[in-house]
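> pasting the structure only:
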């Protein structure tokens, strides 16, 4: 017994001719169906090119449009012709013009001969099918679909909506339990003959003519009535993306296709010369008894699907921005945000940069400009320090900064005087490490010697902004790693917070604290806070800061707390 091939062709006829010759040269009879939409002169040339090839014939042509009955009618015509003309055929393999045999045909023939009573057709009930796209699974069998989804989309959607609103339903023939699966099957002669010669075929055909995408359900359903033994899988390797569109294989997929051990693959790019040369010119070899195993490459396709659907952390496509609440990190790598440190220490950026042997930026979201490390105006990725460009989309500015400096941890200062629009993204970013010394914004005001009335107004505004910022950072939904100290607590024990900051940088920096930065002179700061209170502004974010020099002297008389420097 041999294997017969039904081939449905509508484009790339030159490649289809190559594959037809390959099947025929291996001794497999081939019946070709060419879509009626192909111009007559093109069809005639194609038919003439294969006229001298033995065991190759053509059947009645039908118009084949995706999702419509024409594909089933074409398959019925070609399969009936094949069975009538070739009584020695034991299995019929359905393929398309974009399919490519991956293993020598004699291996497929031997594989099927050893399974003479087995039908290979993916066939699952609608409740077990997770891959339907568009929300129509069971409904494709109970509604009417007289309109083309591709050419008459407006009418298609409106007619479906009307039926759903009116509660209309078709009656499924009592003998049938609808099943779905891949269009590309391999059926035994007995099963296929039983389907085509079923006494109820006319009634079944009338029903399926108004089913949506009947080529994925007609043979899959009827095979359950007539098959002796079904293996619910296809021998054709086909992969689909999250939109239900087939993956296209190119030349660089050569080793991937070999690894699958599948007999046939679709969908092959017509210009993939390397694939056609490699597989069609492959000589017959000793029979390999390997079982087709598309699962070997499923992990790669799953990764590709995940990257297509979810993207990569910190990278946005030009075509669309990521969903606001998606669970993938908005940035590509960990980074540190230090709030209040540069206000409390002299040349803090310089000290930290030297300690970790890395680059530490100033206030990247300051009102005047982005203060890049070393005073640079443009850094990786052509990011400018221009505040207008940055504030056009602060989230993209930070996302691009982290993406374009991957491999080097970024650290920058932040405060209530900066652009707060970036706060929301940092809150939901698991890559963000945020350390806050609350109330430190008051130190530059204290040292400015400006008009006190102006200082009071500025202090009230900064405290209001920082209070909102801290409330947001304390929400349970925050994904960033956040540490908050009041200014009083920090000054009392600065070593541990500084060590925490250094440990964020891991092995790329110095993980142990060997020297500390110089803290600014805070003599009189307590009285400054009291003056703010006396003027009606209550500075509470600093904690309980001592006011008079007597209290400060009393604290100095206390024995210092021991701190361990590792």
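Perfect, thanks for sending it. Bear in mind that the values here come from a model prediction, so they are computed numbers and not experimental data. Numbers count the residues shown, from 1 in each chain.

> going forward, measure contacts and count neighbours with C-alpha atoms only.
OK.

> Whichever strand or helix holds residue 472 packs against which elements?
Using DSSP states H and E, residue 472 maps to helix 452-473. Packed against helix 452-473, as judged by 3 or more CA pairs under 8 Å, 6 or more residues apart in numbering; DSSP states H and E, are the following elements: helix 423-427, helix 442-448.

> any idea which helix or strand comes after it?
For helix 452-473, the succeeding helix or strand toward the C-terminus, using DSSP H and E, is strand 481-486.

> quick one: the next helix or strand after that following strand to chain centroid distance?
As assigned by DSSP H and E, the chain's next helix or strand after strand 481-486 is helix 487-492. Offset of helix 487-492 from its chain centre (CA atoms, centre = their mean, to the nearest Å): 45 Å.

> thinking again about what came up before, in a markdown table, list the helices and strands packed on helix 452-473 along with mean neighbour count and distance to residue 144.
Compiled in a markdown table, the helices and strands packed on helix 452-473 are given as follows (neighbours: other CA atoms under 10 Å; distance: least, CA to CA, whole Å):
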| stretch | mean neighbour count | distance to residue 144 |
| --- | --- | --- |
| helix 423-427 | 20 | 47 |
| helix 442-448 | 17 | 72 |
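
> Tell me the buried residues in the helix holding residue 472?
Across helix 452-473, burial judged by 16 or more other CA atoms under 10 Å covers 452, 455, 456, 459, 460, 462, 463, 465, 466, 467, 469, 473.

> Burial check on the nearest residue to the fifth one once chain neighbours are set aside, number of neighbours?
So that's residue 460. Once flanking residues are discounted, residue 460 sits nearest to residue 537: 6.6 Å by CA to CA, 6 or more residues apart in numbering. For residue 537, the count of nearby residues is 16 (other CA atoms under 10 Å).

> Residue 537 touches residue 461, doesn't it?
No: between residue 537 and residue 461 there is no contact under CA atoms under 8 Å: 10.3 Å.

> OK, contacts around the closest residue to residue 34 other than its chain neighbours?
Nearest non-adjacent residue to residue 34, counting by CA to CA, 6+ apart: residue 9, 4.8 Å away. Each residue near residue 9 by CA atoms under 8 Å, 6 or more residues apart in numbering is listed here: 16, 32, 33, 34, 35, 96, 97, 98.

> Second structure follows, compare the two:
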């Protein structure tokens, strides 16, 4: 007779539970099963008949079990009492569920426990030492009453908790115990388990824990500290939890991970994971390892999975986890550059920039007429449409998708006051954005237009107001983008240095410095145009100090004509 007994809590998927009970029994371990009273009698009777050929299988009294309630602890008590009474050779009792899959041969677990005859394996830590609690109840789960179900009577549950807080109600914790918490899947010695179940104060402890929230995570964990000679605060069952406190489910594609963990048992395994059940329950399976179980080997992978579900991938928003403002894990997926005013100042600027860099050069992708993709196609990467109605339904998501769909290739686009402005804050707060602005460049197309001056004045005032608001956003405390701002006057005075910065920011095709900027539009008479705007009462201050006669370009000065003085 084996020194290890298994208590199994069965709720659903009886065919898998029967397969697992048979595996434990054929491995030499007596098994006591508790089958939830919610299982119909017909199915329960069939389940018993499937296991009646096994001599070391027992069934304990059935209870109606509910998550977070005392019934789960009471069911494990009934099964454990039957185990200790029926099988005197059992020295360790292992609590498992109908979804707990043995990962190593049963004999390896038996030998492991026989070498540690006085050691209890149960995760047990005080509230202040664990970050596991989810739902806002830490110490309060031990000091408040919980007569209502959290799952089926949530509204009553929350109201009653608020009422107790308002009344400052506190239950007294019994003398002699300090509340501990941990995984409900434990492996206890006969001595410790007997002391818990047969102790003179069991009635007092049971009465107290009946009113505790989720007592199956604290009853044995607390009392084991009172009676155990030697506790290893860890579970021999591999179980991982997500950020909401729900257990990860293991599927067939987790096979390499489960093998790598070297753990004895895994919970919770999907009922249809045939590959896992066939692999780990195979009768032909030989001993594979005798190393210490080490779930830390796969902790990093599950931690990454939890973080990915919590914060997502930078620049990717799934429809299942649309983030709240400020909770995103990176606004965009990759660096990109925004140029403002350059296409107004230079002839064929996009063509010149495309020849000078390896980046993908767009036009004004937020133009009100259409999104000006590179090559001016109607559809771009990821089936992004140039339709402004579709784009402006969610413009920040449009930009986010553009960057995500083109990862690995630097994206550059033009922006200005004539464009849709809904992405200003998004770009300003995005650490991946590099924004280079020539303020007042919007005045150059107006200078070359054939509009009436009164109309030009009205448009200029509106565009300056829009650009002023945009520049204020770029200069705000919350902006995280790399921002460079030039006035039109200082840019035209010396364009080569700013253009070199543009090339360096985007990523040059060669490492040589540029020798000349692209061809600038004709600005003859532009200074008088600005003065006329001022005369009409519209002061274009964002242009900078642009002289009426125009800005002299650097170059050799003509020698002055000599003259004689008599």
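Cool, the structure landed. Bear in mind that the values here come from a model prediction, so they are computed numbers and not experimental data.

> re earlier: now, which of the contacts of residue 9 of the first structure lie within strands?
The strands, defined by DSSP state E, take in 32, 33, 34, 96 from the contacts of residue 9 of the first structure.

> wait, which of those is closest to residue 148 of the first structure?
residue 34 (20.0 Å; CA to CA).

> Could you pull out the helices in the stretch 151-300 of the first structure for me?
153-166, 189-196, 201-208, 218-226, 254-260, 273-280, 298-310 (DSSP state H, counting those that start in this stretch).

> which parts of the first one are buried?
It stands for helix 153-166 of the first structure. Using 16+ other CA under 10 Å as the test for burial, helix 153-166 of the first structure gives 156, 159, 160.

> now swap in the third one and tell me
Of the residues in helix 201-208 of the first structure, those scored as buried under the neighbour-count criterion (16+ other CA under 10 Å) are 204, 205, 207, 208.

> ditto for the second one
Taking 16+ other CA under 10 Å as the basis for neighbour counts, the residues of helix 189-196 of the first structure that come out buried are 189, 191, 192, 193, 194, 195, 196.

> ok, the last one - contacts?
Yep, that's residue 196 of the first structure we're talking about. Neighbours of residue 196 of the first structure in contact, by CA under 8 Å, 6+ apart: 76, 80.

> Residue 189 of the first structure versus that one, what's the distance?
11 Å (CA to CA, to the nearest Å).

> what's near enough to touch the spatially closest residue to residue 169 of the second structure that is not a sequence neighbour?
Once flanking residues are discounted, residue 169 of the second structure sits nearest to residue 144: 7.0 Å by CA to CA, 6+ apart. Residue 144 of the second structure makes contact with 161, 164, 169, 170, 171, 211, 212 under the criterion CA under 8 Å, 6+ apart.

> and if we set it to 7 Å?
Residue 144 of the second structure sits next to 169, 170, 171 when contact means CA atoms under 7 Å, 6 or more residues apart in numbering.

> swap in residue 371 of the first structure?
361, 362, 363, 364, 385.

> Any chance of a PyMOL selection covering the buried ones in the residues you listed?
Only the buried entries of the contacts of residue 371 of the first structure go into this PyMOL selection, using 16+ other CA under 10 Å:
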select buried, resi 361+362+363+364+385
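
> Any chance of a markdown table for the contacts of residue 371 of the first structure, columns secondary structure?
Below are the contacts of residue 371 of the first structure laid out as a markdown table (DSSP: H, G, I helix; E, B strand; the rest coil):
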| residue | secondary structure |
| --- | --- |
| 361 | strand |
| 362 | strand |
| 363 | strand |
| 364 | coil |
| 385 | coil |
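
> what does stretch 530-542 of the first structure contact?
438, 439, 456, 460, 486, 487, 488, 529, 547.

> okay, it sits on what stretch of the second structure?
Following TM-score structural alignment, the aligned partner range for stretch 530-542 of the first structure in the second structure is 531-543.

> Would you check how far apart the residue lying closest to residue 338 of the second structure once chain neighbours are set aside and residue 482 of the second structure are?
Leaving out its chain neighbours, the residue that sits closest to residue 338 of the second structure by CA to CA, 6+ apart is residue 435, at 4.7 Å. Per CA to CA, residue 435 of the second structure is found 6 Å from residue 482 of the second structure.

> Those two - which one has more neighbours?
Neighbours were counted for residue 435 of the second structure and for residue 482 using other CA under 10 Å; residue 435 has more, 24 against 18.

> Correct me if wrong: the more buried one contacts residue 336.
No: the pair residue 435 of the second structure and residue 336 fails to qualify as a contact (CA atoms under 7 Å) at a distance of 8.7 Å.

> For PyMOL, write the selection for the buried entries among the contacts of stretch 530-542 of the first structure.
Of the contacts of stretch 530-542 of the first structure, the buried ones can be selected in PyMOL as follows, counting by 16+ other CA under 10 Å:
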select buried, resi 438+439+456+460+486+487+488+529+547
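
> Switch the contacts of stretch 530-542 of the first structure over to JSON lines; also include distance to residue 422 of the first structure.
Shown next, in JSON lines, are the contacts of stretch 530-542 of the first structure (distance: CA to CA, whole Å):
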{"residue": "438", "distance to residue 422 of the first structure": "18"}
{"residue": "439", "distance to residue 422 of the first structure": "20"}
{"residue": "456", "distance to residue 422 of the first structure": "26"}
{"residue": "460", "distance to residue 422 of the first structure": "22"}
{"residue": "486", "distance to residue 422 of the first structure": "22"}
{"residue": "487", "distance to residue 422 of the first structure": "23"}
{"residue": "488", "distance to residue 422 of the first structure": "27"}
{"residue": "529", "distance to residue 422 of the first structure": "29"}
{"residue": "547", "distance to residue 422 of the first structure": "35"}
